[in-house]
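# curious how this folds, go ahead:
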Amino acid sequence: MELRIFQIDAFAERRFAGNPAAVVPLERWLPDATLQAIAAENNLAETAFFLREKGADGSDFHLRWFTPTVEVNLCGHATLASGHVISAHLEPGRTQMKFRSRGGLLGVERRGDLLALDFPIYRTEKTAMPAGIEKALGRKPAEMRAVHQWLAVYESEEEVANLEPDMAAIVALGKDGIIATAPGDRSDYVCRYFAPHAGIPEDPATGSAQCVTVPYWAERLGKTKLTGRQISARVGTFQCELKGERVDIAGRCVAYLEGRIHVD
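Here you go, the predicted structure:
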């Protein structure tokens, strides 16, 4: 069997920036073991698989995401990349896409050279410092918050940039990884995201992490429109707007690779 594959740099201002995602359009679902094997072979943070399938929720596509080791419940950059593949390669000119997923009904809208996600938000609650947090990140945060992920809040961009995480210690803390965040020098906020439990030591540009950071910073800064930067080595850029219990997360995509893969 031969399948098309695309590799897209998402939330990227240029090629080789942002977060690379593989996107594989399907005509029918393959066995989960095959999907996981493809994702492991790609060895990217996420590989997205989708097929055209009308849903009762108004969706046009069914979308799933796999890291090299597990299937995940929500992924922003690979959803953005899937929207790019559809609107730029499969159905040029299409501007609206709705995906059924484990994370619910998700939208992607093309706005010129930007693509915007319509995602849920996750509001964190302040919590006590978990034992081991200083070992996990290499520096004690000013504040800890939690939802299904940890949110470690620091006082400066420099502190977040200089973190030296201990991946085993992060896994020991449980939850779906740690987002470290602080006020930005050239943006409203900055962040980094560590998810070693899912086979991703540090994710370069995480759309789903903005579902956590945006409601926190919107409340703290008293504004609903925010610019975020994920200060990994590749750097990701997000134009965000809080809209009630949803968040609009916009960024650019740059195509890197288009080809075919062979599956038995």
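
# drop to CA atoms for contacts and neighbour counts, all remaining ones
Noted.

# SS state for Glu241?
strand (DSSP: H, G, I helix; E, B strand; the rest coil).

# list the contacts of it.
By C-alpha atoms under 8 Å, 6 or more residues apart in numbering, the contact list for Glu241 reads Val214, Thr224, Lys225, Leu226, Val247, Asp248, Ile249.

# hang on, Val85 in a helix?
Yes - counting by three-state DSSP, Val85 is found in a helix.

# buried residues in stretch 152-161, which are they?
Ala152, Val153, Tyr154, Glu157, Glu159, Val160, Ala161 (16 or more other C-alpha atoms under 10 Å).

# would CSV of those residues with secondary structure and distance to Lys243 be doable?
Shown next, in CSV, are those (DSSP: H, G, I helix; E, B strand; the rest coil; distance: C-alpha to C-alpha, whole Å):
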residue, secondary structure, distance to Lys243
Ala152, strand, 24
Val153, strand, 23
Tyr154, coil, 25
Glu157, helix, 26
Glu159, helix, 30
Val160, helix, 27
Ala161, helix, 29
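
# same list (the residues you listed) but as JSON lines, adding distance to Glu143.
Below are these laid out as JSON lines (distance: C-alpha to C-alpha, whole Å):
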{"residue": "Ala152", "distance to Glu143": "6"}
{"residue": "Val153", "distance to Glu143": "5"}
{"residue": "Tyr154", "distance to Glu143": "7"}
{"residue": "Glu157", "distance to Glu143": "15"}
{"residue": "Glu159", "distance to Glu143": "13"}
{"residue": "Val160", "distance to Glu143": "13"}
{"residue": "Ala161", "distance to Glu143": "17"}
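
# quick one: the helices in the stretch 51-200 of the chain?
All helices of the stretch 51-200 of the chain, identified by DSSP state H, counting those that start in this stretch, fall at 76-85, 133-137, 157-161, 167-172.

# helices and strands around the helix or strand containing Ala218, which ones?
Per DSSP states H and E, Ala218 falls inside helix 210-221. Packing contacts for helix 210-221, counted by 3 or more C-alpha pairs under 8 Å, 6 or more residues apart in numbering; DSSP states H and E, involve strand 225-230, strand 236-243, strand 246-251.

# next, the buried residues of the second one.
Along strand 236-243, these residues count as buried under the neighbour rule (16+ other C-alpha under 10 Å): Gly236, Thr237, Phe238, Gln239, Cys240, Glu241, Leu242.

# nearest to Ile133, of those residues?
For the buried residues of strand 236-243, the residue nearest Ile133 by C-alpha to C-alpha is Gly236; the value is 24.8 Å.

# here's the other one to compare against:
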Amino acid sequence: MEQTIIQVDAFTDEPFRGNPAGVCVLSEPRDAEWMQQVAAEMNLSETAFLLRQDDGFQLSWFTPTVEVELCGHATLASAHVLWQEGHLAPDAEARFSTLSGLLTARRNGEWIELNFPADPTRPVDPPSVLAEALGVPIAAVEMGRFDYLVEVENELQVRDLKPNLALLQQIPARGIVVTSRANPEVDYDFVSRFFGPRVGVSEDPVTGSAHCALAPYWSQRLQRSTLLGYQASRRGGLVRVQLQGDRVILGGQAVTVFKGTLFA
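Coordinates of the predicted model:
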């Protein structure tokens, strides 16, 4: 059976930047084993699978090795594909039924805004291998629903970080978010990187779901509810965040890179 698959670069307006995601709008249900095999074949940090329902779309996300409960950039890519390919009218809201509940997306000019659950973090004792794995001084360690959030002293430390991924893989969490305030001269407010070797993603280029924790963390410290984050991976990407109670509005752009056909 033939199945269209589209690759989208999310949280960027330029091809080959941001975070690439595969998107399959399924014509009929497929089982989890098939979706996992497709995700492994795509070998991207996430591949999204959508199936139309009466009230929107069922949405699932797979890394090359596991299904995950929440993914921001592949949701952004999915919404982009639904509008671009004519599955939704340009002014229609995208509604997704997921393992993290109902998620929605709207267009706002050239940007897409995702409505996600906020993920407030709490201070915790750092895992025993964390300091050795990162190799930089740690200012604070907190834990959210999925990830450890580690604040370091400055943006240069975030950008220059070369963690020991084998040690990070020992830490029982989806991933490790390393963050700091931005340098004063830049136009974004905070910077971050995301490492998830435990789920088959050594470094994720731009992680929307991590900003569900970064938004309340930096909103509290910077005393503003609307912020701009930059994820300083090799590809890089910007994420607008707005904290609204127990929700976070994640804003980003997206661009289609290619469209192909699966024959399996």
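
# for the helix holding Ala218 of the first structure, give me the average deviation versus the second structure.
Relative to the matching residues in the second structure, helix 210-221 of the first structure has an average distance of 0.4 Å after the fit, by mean C-alpha distance after the TM-score superposition for the first structure.

# now do that helix: distance to the chain's middle.
Taking C-alpha atoms, centre = their mean, to the nearest Å, one finds helix 210-221 of the first structure lying 16 Å from the centre of the chain it belongs to.

# name the residues that touch it?
Residues contacting helix 210-221 of the first structure (C-alpha under 8 Å, 6+ apart): 119-124, 151, 181, 188-189, 224-226, 240-242, 247, 249.

# mind redoing it with 7 Å?
The list of residues contacting helix 210-221 of the first structure from outside it, by C-alpha atoms under 7 Å, 6 or more residues apart in numbering, reads Pro120, Ile121, Tyr122, Arg123, Thr124, Thr224, Leu242, Val247.

# against the second structure, where does it fall?
Structural correspondence for helix 210-221 of the first structure: residues 211-222 of the second structure, per TM-score structural alignment.

# what comes up buried for the matching stretch?
For stretch 211-222 of the second structure, by 16+ other C-alpha under 10 Å, it's His211, Cys212, Ala213, Leu214, Ala215, Pro216, Tyr217, Trp218, Ser219.

# what is the nearest of these to Ser233 of the second structure?
Proximity of those to Ser233 of the second structure (C-alpha to C-alpha) peaks at His211, which lies at 14.5 Å.

# any chance of the buried residues of strand 236-243 of the first structure in TSV, with distance to Pro68 of the first structure too?
Below are the buried residues of strand 236-243 of the first structure laid out as TSV (distance: C-alpha to C-alpha, whole Å):
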residue	distance to Pro68 of the first structure
Gly236	21
Thr237	24
Phe238	25
Gln239	28
Cys240	28
Glu241	31
Leu242	31
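
# chain center to the helix or strand where Trp34 of the second structure lies: distance?
Under the criterion of DSSP H and E, Trp34 of the second structure resides in helix 32-42. Averaging C-alpha positions (C-alpha atoms, centre = their mean) puts helix 32-42 of the second structure 19 Å from its chain's average.

# what comes up buried for it?
Those would be Met35, Gln36, Gln37, Val38, Ala39, Ala40, Met42, for helix 32-42 of the second structure by 16+ other C-alpha under 10 Å.

# out of those, which one sits closest to Glu2 of the second structure?
Using C-alpha to C-alpha, these come closest to Glu2 of the second structure at Val38, 12.8 Å.

# what's the burial count for the residue nearest to Glu202 of the first structure when sequence neighbours are not counted?
What sits nearest to Glu202 of the first structure in space, not counting adjacent residues and going by C-alpha to C-alpha, 6 or more residues apart in numbering, is Phe194, at 4.5 Å. A count of neighbours around Phe194 of the first structure, defined by other C-alpha atoms under 10 Å, yields 25.

# how about Phe194 of the first structure, what does it touch?
Neighbours of Phe194 of the first structure in contact, by C-alpha under 7 Å, 6+ apart: Gly177, Ile178, Ile179, Ile200, Pro201, Glu202, Asp203.

# if you set the cut-off to 10 Å instead, what comes out?
137, 150, 165-167, 170-171, 176-180, 200-204, 206 (C-alpha atoms under 10 Å, 6 or more residues apart in numbering).

# need the counterpart of Gln37 of the second structure in the first structure.
Aligning on TM-score structural alignment places Gln37 of the second structure opposite Ala37 in the first structure.

# which residues touch the closest residue to that match other than its chain neighbours?
Leaving aside its chain neighbours, Ala37 of the first structure sits nearest to Pro68 (7.8 Å; criterion: C-alpha to C-alpha, 6+ apart). Contact analysis of Pro68 of the first structure by C-alpha under 10 Å, 6+ apart lists 35-47, 198-200.

# again with Thr95 of the first structure
Applying C-alpha under 10 Å, 6+ apart, the residues contacting Thr95 of the first structure are Gly83, His84, Ile86, Ser87, Ala88, Val108, Glu109, Arg110, Arg111, Gly112, Leu115.

# tell me how far the last one lies from Phe16 of the first structure.
According to C-alpha to C-alpha, to the nearest Å, Leu115 of the first structure stands 18 Å off from Phe16 of the first structure.

# which residue of those two possesses the greater neighbour count?
Higher neighbour count among Leu115 of the first structure and Phe16: Leu115, with 24 against 16, using other C-alpha under 10 Å.

# counterpart of that one in the second structure?
Under TM-score structural alignment, Leu115 of the first structure pairs with Ile112 in the second structure.

# for its match, list the residues it contacts.
Counting by C-alpha under 10 Å, 6+ apart, Ile112 of the second structure has contacts 11, 76-77, 79-80, 105-106, 249-254.
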